[in-house]
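Chemist: Provided below are the primary sequence and the corresponding predicted coordinates.
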Amino acid sequence: MKTNIKSLLFAAIMMMGLVQLTNAQDFDPEYVKVTNERAKKIVENMDIADAQKADKVTDYIAKQYRNLSLIHDERDTQIDAAKEMYEGKKQEKKISKAEKKANKAMAKLHKKYLAQLSSELTAEQVDQVKDGMTYGVAPNTFKVYQEMLPDLTQAQKDNIWNWLAEAREHAMDAGSSHAKHAWFGKYKGKITNYLSDLGYDLKQAEKDMFERQKADNNQ
């Protein structure tokens, strides 16, 4: 009986959350403004000569931010409800279900979004959008690895870049700066393990890089 009451309360909380999310699809005008400006800033840093195309891409990016927020909000509502109503394994199961549902929805949205961008942009420009949505962490980090380890082989560079590019795909769908950086942190851990297995001493390599930069600045 107690379990049934909890299930009913959980369902009630979920219904309230869904009502809020339905209303959220109208979106607060201030939030629409923020996402539009965020998207516009990304597009302004790209070389898109056609103004109509630039506007279309800006709209795609802004809507992606808003659509992602709906998924994030629904997931967070479900997780909060699970934490409020359940404990132990039951709570873990409810949270896992909410996360899996959100991940599935984000994967579907991600695929659609990339198709939209690719219909208007070159592959290089699509990468610029990805970098714009993730603060340029992937190319900047890749540059640091190459400066830190100048003797990397092409195959090693390719492996490092592939991990960073994969991290970027996940980070694009994350809902906050912290969550985006967390994805890169996860993949940088993989890269660190990979390079360590190859015999690289990353702490020493970083120290050597700073010494080289210092010497260059003193010239």
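Modeler: Yes, it's here.
Chemist: From here on, just use CA atoms for contacts and neighbour counts.
Modeler: Will do.
Chemist: element containing the closest residue to residue 118 other than its chain neighbours, please.
Modeler: Here the nearest residue to residue 118 in space, its sequence neighbours aside, is residue 126; by C-alpha to C-alpha, 6 or more residues apart in numbering that works out to 6.7 Å. For residue 126, the element it lies in under DSSP states H and E is helix 123-133.
Chemist: So for stretch 57-75, what gets flagged as buried?
Modeler: Across stretch 57-75, burial judged by 16 or more other C-alpha atoms under 10 Å covers 57-58, 60-66, 68-75.
Chemist: In helices, which of the residues you listed appear?
Modeler: Judged by DSSP state H, the subset of those located in helices is 57-58, 60-66, 68-75.
Chemist: List the contacts of the helix or strand containing residue 15.
Modeler: Element membership for residue 15, per DSSP H and E: helix 2-24. By C-alpha atoms under 8 Å, 6 or more residues apart in numbering, the surrounding residues in contact with helix 2-24 are 70, 73-74, 77-78, 81-82, 85-86.
Chemist: Which neighbouring elements make contact with whichever helix or strand comes after that helix?
Modeler: Downstream of helix 2-24, the next assigned helix or strand under DSSP H and E is helix 29-44. On a contact count with 3 or more C-alpha pairs under 8 Å, 6 or more residues apart in numbering; DSSP states H and E, helix 29-44 meets helix 51-85, helix 123-133.
Chemist: Let me have these in a markdown table, extended by distance to residue 105.
Modeler: As requested, the helices and strands packed on helix 29-44 are exported to a markdown table (distance: least, C-alpha to C-alpha, whole Å):
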| stretch | distance to residue 105 |
| --- | --- |
| helix 51-85 | 7 |
| helix 123-133 | 19 |
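Chemist: Which of those sits closest to residue 110?
Modeler: With respect to residue 110, and counting by C-alpha to C-alpha, the nearest of the helices and strands packed on helix 29-44 is helix 51-85 at 8.5 Å.
Chemist: now the angle from the closest one to helix 2-24?
Modeler: 160 degrees (axes from the mean of the first three to the mean of the last three C-alpha atoms, to 10 degrees).
Chemist: if I look at residue 106, how far off is residue 71?
Modeler: 7 Å (C-alpha to C-alpha, to the nearest Å).
Chemist: buried stuff in stretch 112-119?
Modeler: Of the residues in stretch 112-119, 113, 116-117 count as buried by neighbour count, 16+ other C-alpha under 10 Å.
Chemist: Below is structure B, check it against A:
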Amino acid sequence: MSMKDCLPPMMMKKRPARVLSVQASGHQLLPADAARFMLFFLAAIFFSLLSFAQQDANYLKVITERSAKIINTLGVQDSTHYNQALQTVVLQYAAINEIHEEAKAATQQAKANSTNTAALRVQLQAIELKKKNLLAAKHQSYLQQLHAVLTPAQVEQVKDGMTYKVFPNTYAAYLDMIQQLTAVQKAKIYDWLKEAREEAMDAESSDKKHAVFGKYKGRINNYLSAEGYDLKKETEAWQQRLKAKAK
């Protein structure tokens, strides 16, 4: 993007060759003052753009470090594959953020411009559907790129790294809490938590990722209750066993 692209429309208009005065704060500025005023105005824009660039640089640094922590646990020996995997994860974080931010901006604009509740509801549904479709497409291409340079086991590790290992930790907790679970019940819990991980990978923040797992854990708890388990008693007994192990 050029500096011209960043300037407000008023600064892109063609001006006469000789500037006699500039109106500011109700006062006429002499040519020298006008030049100083314009330099100050351009400087303000420059530092504003610099601030935005710095924010982008800071965000890139954060997601690069976050991605490196994940990739560094995989034991990738090939430097080319390592760099490709790292770049793929970084770009995925950036893409997820961009999709969510664009949807958020579109939602705010729709709410600000709409005076019809029914029409707004339809518009918001369309925005949400577009976001969902974009995330799904990016999710699929992301996994394809990872599988091109990583083993299936390493891809699983990347997924767990992006979701704070909530899937394996929660699954292990359920098995430890209710040790009499049947094979069918274990499979059901496993599949739901795995599905939660796929959805959580596309969430825009840590809180949103954990919220996805919270939704699925609610589903699992309802299922287990329907299967005849008293989750309150199971949880209390489990906590007692954990305390006993810690002694």
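Modeler: Thanks, I have it. Quick caveat: nothing in here was measured; it's all calculated off a predicted structure.
Chemist: Would you pull the TM-score for this pair?
Modeler: Between these two chains, after superposing, the TM-score reads 0.84 (TM-score structural alignment, normalised by the length of structure 1); 194 aligned residues with a C-alpha RMSD of 1.6 Å.
Chemist: Relative to structure 2, which residues correspond to the helix holding residue 126 of structure 1?
Modeler: Counting by TM-score structural alignment, helix 123-133 of structure 1 pairs with residues 152-162 of structure 2.
Chemist: which residues touch the matching stretch?
Modeler: 70-71, 74, 143, 146-147, 166-168, 197-198, 201.
Chemist: Just give me the mean distance for it relative to structure 1.
Modeler: Once fitted to structure 1, stretch 152-162 of structure 2 is off its aligned match by 0.8 Å on average (mean C-alpha distance after the TM-score superposition for structure 1).
Chemist: Buried ones in that stretch, by neighbour count?
Modeler: By 16+ other C-alpha under 10 Å, the buried positions in stretch 152-162 of structure 2 come out as 154-155, 157-162.
Chemist: what's the closest of those to residue 3 of structure 2?
Modeler: Distances from residue 3 of structure 2 to the buried residues of stretch 152-162 of structure 2, taken by C-alpha to C-alpha, are shortest for residue 162, at 36.3 Å.
Chemist: mind listing what the residue most central in space within structure 2 touches?
Modeler: Nearest to the mean C-alpha position of structure 2, counting by C-alpha atoms, centre = their mean, stands residue 204 at 2.4 Å. Residues in contact with residue 204 of structure 2 (C-alpha under 8 Å, 6+ apart) are 96-97, 100.
Chemist: switch to 6 Å and redo it
Modeler: residue 97 (C-alpha atoms under 6 Å, 6 or more residues apart in numbering).
Chemist: for it, helix, strand, or coil?
Modeler: coil (DSSP: H, G, I helix; E, B strand; the rest coil).
Chemist: Identify the residue of structure 1 aligned to it.
Modeler: Match for residue 204 of structure 2 (TM-score structural alignment): residue 175.
Chemist: before we move on, back to that, show me what counts as buried in the helix holding residue 15 of structure 1.
Modeler: 10, 13-14, 17-18, 21.
Chemist: And stretch 100-108 of structure 1, what's buried?
Modeler: Buried residues in stretch 100-108 of structure 1 (16+ other C-alpha under 10 Å): 102-103, 106.
Chemist: which secondary structure elements does the helix or strand containing residue 225 of structure 2 contact?
Modeler: Using DSSP H and E, residue 225 of structure 2 falls within helix 206-226. Counting contacts by 3 or more C-alpha pairs under 6 Å, 6 or more residues apart in numbering; DSSP states H and E, helix 206-226 of structure 2 is packed against helix 183-200.
Chemist: which helices and strands does the helix it packs on pack with?
Modeler: Packing contacts for helix 183-200 of structure 2, counted by 3+ C-alpha pairs under 6 Å, 6+ apart, involve helix 206-226.
Chemist: what's the mean distance for the helix it packs on versus structure 1?
Modeler: Averaged out, helix 206-226 of structure 2 is 0.9 Å away (mean C-alpha distance after the TM-score superposition for structure 1).
Chemist: got the angle for the following helix or strand past that helix vs helix 206-226?
Modeler: Next helix or strand after helix 206-226 of structure 2 toward the C-terminus (DSSP H and E): helix 231-246. Here the directions of helix 231-246 of structure 2 and helix 206-226 differ by 110 degrees (the same axes, to 10 degrees).
Chemist: Show where helix 231-246 of structure 2 falls in structure 1, residue numbers please.
Modeler: Using TM-score structural alignment, helix 231-246 of structure 2 pairs with 202-217 in structure 1.
Chemist: How far does the matching stretch sit from its chain's centre?
Modeler: Distance of stretch 202-217 of structure 1 from the chain centroid (C-alpha atoms, centre = their mean, to the nearest Å) equals 30 Å.
Chemist: Would you mind listing the buried residues in that stretch?
Modeler: Quick answer for stretch 202-217 of structure 1 (16+ other C-alpha under 10 Å): 205-206, 209.
Chemist: Check stretch 162-171 of structure 1 too.
Modeler: By neighbour count, with 16+ other C-alpha under 10 Å as the criterion, the buried positions of stretch 162-171 of structure 1 are 163-165, 167-171.
Chemist: Can you tell me which of those lies closest to residue 92 of structure 1?
Modeler: For the buried residues of stretch 162-171 of structure 1, the residue nearest residue 92 of structure 1 by C-alpha to C-alpha is residue 170; the value is 22.7 Å.
Chemist: Distance of the closest one relative to residue 138 of structure 1?
Modeler: In terms of C-alpha to C-alpha, residue 170 of structure 1 sits 12 Å off from residue 138 of structure 1.
Chemist: joint contacts of the two?
Modeler: Counting by C-alpha under 6 Å, 6+ apart, residue 170 of structure 1 and residue 138 have no common neighbour.
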